[in-house]
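# Below: sequence and its predicted model.
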Amino acid sequence: MPKDPDRPRRRYVSPVREAALVATHGRIVDSAAELFASEGYRATTLAAIAARAGVSVPRVNLSGSKPALLVEAYQRRAGGSSLDRPVSDQPELQAMMALPPDEALAAYVAWLSSVHAQSVGLWFALREAAATDPEAATAFEAVERSNDDACTAAVAWAEAQGLLTGDASAEERAQTWSHLASAEPYRHLVVERGWSAERYEQWVRRAIERLVLDLA
């Protein structure tokens, strides 16, 4: 049968080649994450990322722009969640809120410590990049909104569990929780002061109990 010249050609996809491309992209993002976290945004170049990943600069460019690589690196290290996903769709937090209060708080602070351990350097790199790059600024704003939404949901959960005392507003409680859970205290206490993860988790839990749940 003669070939139809107007019929679109079917693109052949090699599973081996696709797997290799995915692996290379992952190596590039991991290399970018390590450099952004240790060197900061401005000091990290595409050439440095390429050298660490063992690829060419044009190959790095195929994986994304510098801010795009930073955003993807942060998403991977901060639990792999989309920056636009609402709290109601985040299974990790929803699973915690389904636990009894004591277990929920213990699970939460352990999760928080783990996320910061993986992503604290990238969070500061993203904040640095947001000052000059619109793409990074959009992503950073999304991170801040997501964190604020998570703390608002946490306060609502605490109220439903009958854990709140005092007359502070829900907004004040959520803002306090957001500060305690942010990257700044983690970097100051763990990275700069050398606190252990266990000590940091105990501090976060006590601070939430005293400053958020009971403000009387």
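Good, I have the coordinates.

# Could you use CA atoms for every contact and neighbour count after this?
Noted.

# could you say which helix or strand contains Glu141?
helix 134-160 (DSSP states H and E).

# how about the helices in this protein?
15-39, 46-53, 57-63, 66-77, 91-97, 101-130, 134-160, 170-181, 183-186, 197-208 (DSSP state H).

# List the contacts of the second one.
What it means is helix 46-53. 27-28, 31-32, 35, 56-57, 59-61, 66 (Cα atoms under 8 Å, 6 or more residues apart in numbering).

# Of the residues you listed - the most surrounded one?
Ala32 (29 neighbours; other Cα atoms under 10 Å).

# How about it: what's its closest non-neighbour residue?
Ile49 (5.4 Å; Cα to Cα, 6 or more residues apart in numbering).

# And the helix holding Glu141, what's buried?
136-137, 139-140, 142-143, 146-158 (16 or more other Cα atoms under 10 Å).

# Show me what that helix is packed against.
helix 66-77, helix 101-130, helix 170-181 (3 or more Cα pairs under 8 Å, 6 or more residues apart in numbering; DSSP states H and E).

# Next one for the comparison:
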Amino acid sequence: MLRVEAIDAGYGRVQVLRGLSFEARAGEVTCVMGRNGAGKTTLLRAVMGQVPLTAGSIALDGQRIDGLPAHRIPRLGIGYVPQGRRLFGPLTVAENLEVGLMTRGRGPRVRERVLDLFPRLRERLSQTASTLSGGEQQMLAIGRALCLEPKVMLLDEPTEGLQPSMIALIRDTVRALRGMGVAVILVEQRIEAVLDLADRVAFVETGQVAETVAAAALSPDAPQFARYVGV
């Protein structure tokens, strides 16, 4: 389990997160929703050690991880797919996957499992990442994170700008991760995707989790969507 307790964080003098508390449980998909600027991406970056905390704590399976250097966090089993993918563009598909495998010392077995999930990547192992389509780049970004065999997976709007067939594939991947017992944190703005995938929805407003609701208790016209997301 990933537990975030009353964290404050931001950028210089700009405070973004204000006493935010949150948890992600193994084998569940927790969707994080909120308006632009509410603090969703900053929450993920704080978990990854990319934004330092000024208060509060973050723990993975009871072990505090806040304060660790950012490069140590993935080694503990937290995968992160940021907006924009952040691939190594000049490297091939195979080399990008190798970077993920090296992070936690994983080998061919894990690589094959990832390629079974994304057969299109197997066809493009020698192709440079920058020449892939947007959907293929998103597959590679997720695949690279899966090479860590993560306990927790952070996905920041992974379906943004993709065609329906790619969106469906990524949704299937999220379901597969849940079935593997991974705790998935999904930042998503599409209500239909959230209701289809989520076990719980955390609504973020002005740097705090204002409300966490079981997805089964929400409908497309639930007031929380209008109140916190503006749709």
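Arrived safely. In this text the structure is predicted, and so the values were computed from the model without any measurement.

# Kindly provide the TM-score of these chains.
The TM-score (TM-score structural alignment, normalised by the length of structure 1) is 0.25; 89 aligned residues with a Cα RMSD of 5.2 Å.

# now the angle between helix 66-77 and the helix holding Glu141 of structure 1, please.
Taking axes from the mean of the first three to the mean of the last three Cα atoms, to 10 degrees, one finds helix 134-160 of structure 1 and helix 66-77 inclined to each other by 30 degrees.

# ok, so of the contacts of helix 46-53 of structure 1, who is nearest Trp203 of structure 1?
Distance to Trp203 of structure 1 across the contacts of helix 46-53 of structure 1 (Cα to Cα) is lowest for Leu35, with 29.7 Å.

# thinking again about what came up before, quick check: which of the helices of structure 1 is buried the most?
Ranked by mean neighbour count, those are led by helix 66-77 with a mean of 22 (mean count of other Cα atoms under 10 Å).

# Report the angle between that helix and helix 101-130.
170 degrees.

# helices or strands up against helix 66-77 of structure 1?
helix 15-39, helix 101-130, helix 134-160.

# May I see the helices and strands packed on helix 134-160 of structure 1 arranged in JSON lines, with distance to Glu39 of structure 1 as well?
Shown next, in JSON lines, are these (distance: least, Cα to Cα, whole Å):
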{"stretch": "helix 66-77", "distance to Glu39 of structure 1": "12"}
{"stretch": "helix 101-130", "distance to Glu39 of structure 1": "9"}
{"stretch": "helix 170-181", "distance to Glu39 of structure 1": "24"}
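
# about what we covered before: please convert the helices and strands packed on helix 66-77 of structure 1 to a markdown table, extending it with distance to Tyr74 of structure 1.
Below are the helices and strands packed on helix 66-77 of structure 1 laid out as a markdown table (distance: least, Cα to Cα, whole Å):
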| stretch | distance to Tyr74 of structure 1 |
| --- | --- |
| helix 15-39 | 7 |
| helix 101-130 | 6 |
| helix 134-160 | 10 |
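
# and of these, who's closest to Glu201 of structure 1?
That would be helix 101-130 among the helices and strands packed on helix 66-77 of structure 1, by Cα to Cα, at 5.4 Å.

# Many thanks, have a good one.
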